[in-house]
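1. just coords:
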């Protein structure tokens, strides 16, 4: 079992002991998604894949929050925010804009990317370093502006 998955299992046990139903529900949701992936793909998840799954789940929550707020459903948006906060506890510390820019600059130097045709190669280099630590949509915009300018 990966270290991150074990940490999530331990969090479930702690939430059960503390009778924290909100956290328990979200942690069970995370574990169910991880188990679904393992069963569907017949693999044992490693930390990188668990992190990618958590990142995807947090992105889904952020999208839901914006849609609920546009629809005036603040009660549902608040529920999604609470779920997002629990998911964030398992993600690594987010990177600052300066750190992201430094990683992009280092990747540009190592790959020799010079134009938009190199974007895929550059993103493939950057994504493993930033997974779960930065919003990849924002990173993509930064890479586009770096390659265009």
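-> On my side now, so go ahead. All values reported here derive from a predicted model rather than from experimental measurement.

2. CA only for contacts and neighbour counts going forward, please
-> Will do.

3. residue contacts, residue 125?
-> Under the criterion of C-alpha atoms under 8 Å, 6 or more residues apart in numbering, the neighbours of residue 125 are residue 107.

4. From residue 107, how far out is it?
-> Separation of residue 125 from residue 107 (C-alpha to C-alpha, to the nearest Å): 6 Å.

5. can you check residue 56 too?
-> Per C-alpha to C-alpha, residue 56 is found 23 Å from residue 107.

6. So those two - more neighbours on which side?
-> residue 107 (18 against 14; other C-alpha atoms under 10 Å).

7. hang on, the more buried one packs against residue 126?
-> Yes: applying C-alpha atoms under 8 Å, one finds residue 107 in contact with residue 126, separated by 6.6 Å.

8. Comparison target, given below:
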């Protein structure tokens, strides 16, 4: 079942349950997916859907950090709810140990030896962990292993 089909089913269920928060988040996500499909001029494949989903999650996490810094607890609670609604649609996230293994393997595959090779490593690594790990965490682990 595609992500759009799952979202449609969950949207119907949210309507029946009168869950306005979940309904709103699902509608925003569907709109983002449909806008991306229009931009590409075709249906999205699974990887493209994952990219849109990851982008939506990243936007919310970035906003959450900013609101926490500004002390806007009223907005923090709403964003945490939105993140909770989006999380089940993301693939299972990799643990730090799994990331360390993948990074080490990619470094050996690319023959990277120093931080100067960081771009080469990240270019090879990101497609492997796309949607399964936070880019900032991946970046930090690569820097640790290349130093």
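-> Done, it's in. Keep in mind it's a predicted model, so treat the numbers as computed, not measured.

9. Any idea what the TM-score is?
-> Their TM-score after superposition, calculated using TM-score structural alignment, normalised by the length of structure 2, is reported as 0.92; 147 aligned residues with a C-alpha RMSD of 1.5 Å.

10. for structure 1, which helix is longest?
-> For structure 1, the helix reaching the highest residue count under DSSP state H is reported as helix 47-70.

11. how about the helix or strand just after that helix: buried residues?
-> Toward the C-terminus, helix 47-70 of structure 1 is succeeded by helix 74-88 as the next helix or strand (DSSP states H and E). Within helix 74-88 of structure 1, the residues scored as buried using 16 or more other C-alpha atoms under 10 Å are 77, 80-84, 86-88.

12. just those residues now: which is nearest residue 103 of structure 1?
-> When the buried residues of helix 74-88 of structure 1 are compared for distance to residue 103 of structure 1 (C-alpha to C-alpha), residue 88 comes out closest, at 22.0 Å.

13. The closest one -> structure 2?
-> Residue-level alignment of residue 88 of structure 1 against structure 2, with TM-score structural alignment as criterion, gives residue 87.

14. roughly how far apart are that match and residue 131 of structure 2?
-> Residue 87 of structure 2 is 11 Å from residue 131 of structure 2, where distance means C-alpha to C-alpha.

15. center of structure 1, which residue is that?
-> residue 55 (1.5 Å; C-alpha atoms, centre = their mean).

16. which residues touch the closest residue to it other than its chain neighbours?
-> Distances taken as C-alpha to C-alpha, 6 or more residues apart in numbering put residue 132 closest to residue 55 of structure 1, at 5.0 Å, once the chain neighbours are dropped. Listed by C-alpha under 8 Å, 6+ apart, the contact partners of residue 132 of structure 1 are 51-52, 54-55, 91-92, 94.
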